[in-house]
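> coords below, sequence missing:
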């Protein structure tokens, strides 16, 4: 493992046809299948995309008409035992606090965000790091999380586009899948990994099984390790 970046575990709840949870699955408490297994994965931080994190952030849009120029330097508001990291390139999550439950918030931004948004984060003591000028370099993001916050293990909690971005960048070390005993069958609904249209120039990512457990009667919890040299590995 690359010791300059955190160990990355992607954790998801998926159907047998690779879909992400939908209401038609018919489970009474779908949250527990994901959350109770996630709690058993030792990690210093969990990471999600902007859409997912907006469930936890402030519903109020603040006044961002700030005239102060804020330098594009990473901002460490405080050090914590655990962190909640959001991939938010354009700065669309707003905050009344710098915590989600017991985790300190870290915003992952591009340098294209406004000065007003950075001032908003600083005023609320929300940490932030820059992953690039106009687009994110996810490897750089991971290295900064390790260097600035001493994060050793990151658990990625989706959704599909965030998972796919890290998969495409070959930055996932382990995949934890709670396999639900259901076939969704809906064409066009989100899948566990949404990397890109078509095949591009990449090869599919291969895994080897780390462990398999039968849970909640008919669910499987499968943990895979990524096969780094996956070309012609089978």
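Done, it's in. All values derive from a computational prediction rather than experimental measurement.

> from here on, just use CA atoms for contacts and neighbour counts.
Will do.

> what about the helices in the chain?
30-38, 50-53, 115-123, 138-149, 160-168 (DSSP state H).

> now those in JSON lines, with mean neighbour count and distance to residue 192?
Formatted as JSON lines, the helices of the chain follow (neighbours: other Cα atoms under 10 Å; distance: least, Cα to Cα, whole Å):
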{"stretch": "helix 30-38", "mean neighbour count": "15", "distance to residue 192": "13"}
{"stretch": "helix 50-53", "mean neighbour count": "18", "distance to residue 192": "14"}
{"stretch": "helix 115-123", "mean neighbour count": "19", "distance to residue 192": "31"}
{"stretch": "helix 138-149", "mean neighbour count": "18", "distance to residue 192": "19"}
{"stretch": "helix 160-168", "mean neighbour count": "19", "distance to residue 192": "5"}
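
> so for residue 3, which of these sits nearest?
Judged by Cα to Cα, the one of those that comes nearest to residue 3 is helix 138-149, at 9.1 Å.

> run through who's touching that closest one.
4-6, 76, 79, 108, 129-131, 151-152, 166, 169, 171 (Cα atoms under 8 Å, 6 or more residues apart in numbering).

> swap in stretch 17-27?
By Cα under 8 Å, 6+ apart, stretch 17-27 touches 13-15, 30, 160, 182-185, 189-192.

> how about those in CSV, adding distance to residue 48?
Converted to CSV, the contacts of stretch 17-27 look like this (distance: Cα to Cα, whole Å):
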residue, distance to residue 48
13, 14
14, 16
15, 20
30, 18
160, 10
182, 24
183, 25
184, 23
185, 25
189, 19
190, 15
191, 15
192, 13
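
> here's the one I want to compare it with:
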């Protein structure tokens, strides 16, 4: 971890393990308690990172608004909002999203091909794509983020990005909120997508804490 930020995946999931419905609409099943939990976790990090699909579904990001959390960031000499980093190999992000009017730093991680699209809404565009693959080199990207002072990252989805990070051993912890809903659907996205892992190579977790608040269960795992 010395060559990359500490990373925590923060997601709300239904009881059947879905993070959105089969049409991939924005998940709205988390309670206000879960939203406050997410805001607190975001307030603790230097940057939040999420895939383009997640941004397209929501159109916005969650900003830190709680006055106590803002005061804590100020006391620690941190900017009021963490850097918001979108990961998109294509670089095709609609320029009319409300996200771009929100008071957060907007960064993009993409490929050389992705930079051929209009990325002017982003204050910073970073490319980490070996020519032979055309894919984003997440290991190099995370190393660079660490080098420029981002020591703690929150990964907010989607499942493809989480899977890619897991494959490269780039995830340290999971904070999962288990919500009392069933969505079903074989195509509905889950916290970890990608090709998947064989059972003998499954990623093992250590439960650090478990808390029930009303109808939701907050799970905190360490990856090992």
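Received, thanks. Because the structure is predicted, anything quoted here is derived from the model rather than measured.

> TM-score for this pair?
Superposed pair, TM-score by TM-score structural alignment, normalised by the length of structure 2: 0.75. Supporting alignment: 196 aligned residues with a Cα RMSD of 3.0 Å.

> list only buried entries from the contacts of stretch 17-27 of structure 1.
Among the contacts of stretch 17-27 of structure 1, those buried by neighbour count (16 or more other Cα atoms under 10 Å) are 13, 14, 15, 160, 182, 184, 190, 191, 192.

> for residue 189 of structure 1, see how far away the closest residue to the fifth one other than its chain neighbours is.
Yep, that's residue 182 of structure 1 we're talking about. Nearest residue to residue 182 of structure 1 in three dimensions, chain neighbours excluded: residue 15, at 5.4 Å (Cα to Cα, 6 or more residues apart in numbering). Going from residue 15 of structure 1 to residue 189 of structure 1 by Cα to Cα, to the nearest Å gives 12 Å.

> picking up where we left off before, now, the most widely separated pair of the contacts of helix 138-149 of structure 1?
By the measure Cα to Cα, 79 and 169 form the most distant pair in the contacts of helix 138-149 of structure 1, at 27.6 Å.

> returning to that earlier point: for residue 44 of structure 1, find the nearest of the helices of structure 1.
helix 138-149 (9.6 Å).

> could you give the angle of that closest one to helix 160-168?
Counting by axes from the mean of the first three to the mean of the last three Cα atoms, to 10 degrees, helix 138-149 of structure 1 points 90 degrees away from the direction of helix 160-168.

> re earlier: name the nearest of the contacts of helix 138-149 of structure 1 relative to residue 45 of structure 1.
residue 151 (6.9 Å).

> which ones are touching that closest one?
6, 44, 45, 145.

> quick one: what's aligned to it in structure 2?
With TM-score structural alignment as the criterion, residue 151 of structure 1 lines up with residue 150 in structure 2.

> need the helices of structure 1 in a markdown table (columns: distance to residue 177 of structure 1).
As requested, the helices of structure 1 are exported to a markdown table (distance: least, Cα to Cα, whole Å):
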| stretch | distance to residue 177 of structure 1 |
| --- | --- |
| helix 30-38 | 9 |
| helix 50-53 | 18 |
| helix 115-123 | 34 |
| helix 138-149 | 22 |
| helix 160-168 | 12 |
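
> of all these, which one is nearest residue 199 of structure 1?
For the helices of structure 1, proximity to residue 199 of structure 1 was assessed by Cα to Cα; helix 160-168 is nearest, at 10.9 Å.

> right, and residue 152 of structure 1 touches residue 6 too?
Yes - assessed by Cα atoms under 8 Å, residue 152 of structure 1 is found in contact with residue 6 at 4.5 Å.

> if you count surrounding residues, which of these two has more?
Per other Cα atoms under 10 Å, whichever of residue 152 of structure 1 and residue 6 has more neighbours is residue 6, with 27 against 18.

> what about residue 6 of structure 2, how many residues nearby?
With other Cα under 10 Å as criterion, residue 6 of structure 2 counts 19.

> and it, how far from residue 125 of structure 2?
In terms of Cα to Cα, residue 6 of structure 2 sits 22 Å off from residue 125 of structure 2.

> hey, where'd the strands end up in structure 2?
Here structure 2 has its strands, by DSSP state E, at 6-14, 47-51, 83-87, 106-110, 124-127, 152-155, 173-179, 205-213, 216-223.

> can I get these in TSV with distance to residue 34 of structure 2?
As requested, these are exported to TSV (distance: least, Cα to Cα, whole Å):
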stretch	distance to residue 34 of structure 2
strand 6-14	8
strand 47-51	17
strand 83-87	20
strand 106-110	24
strand 124-127	30
strand 152-155	15
strand 173-179	7
strand 205-213	9
strand 216-223	8
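
> quick one: which of these is nearest residue 95 of structure 2?
Taking Cα to Cα, strand 106-110 is the member of those nearest to residue 95 of structure 2, at 12.1 Å.

> angle of that closest one against strand 83-87?
Taking the same axes, to 10 degrees, strand 106-110 of structure 2 and strand 83-87 form an angle of 30 degrees between their directions.

> so how far does strand 106-110 of structure 2 sit from its counterpart in structure 1?
Mean deviation of strand 106-110 of structure 2 relative to structure 1 after superposition (mean Cα distance after the TM-score superposition for structure 1): 0.7 Å.

> picking that back up, so the residue nearest to residue 182 of structure 1 sits right up against residue 177, yeah?
No - using Cα under 8 Å as the test, residue 15 of structure 1 is too far from residue 177 to be in contact (9.7 Å).

> if we can go back for a sec, reformat the contacts of residue 151 of structure 1 as JSON lines; add distance to residue 35 of structure 1.
Shown next, in JSON lines, are those (distance: Cα to Cα, whole Å):
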{"residue": "6", "distance to residue 35 of structure 1": "21"}
{"residue": "44", "distance to residue 35 of structure 1": "16"}
{"residue": "45", "distance to residue 35 of structure 1": "14"}
{"residue": "145", "distance to residue 35 of structure 1": "23"}
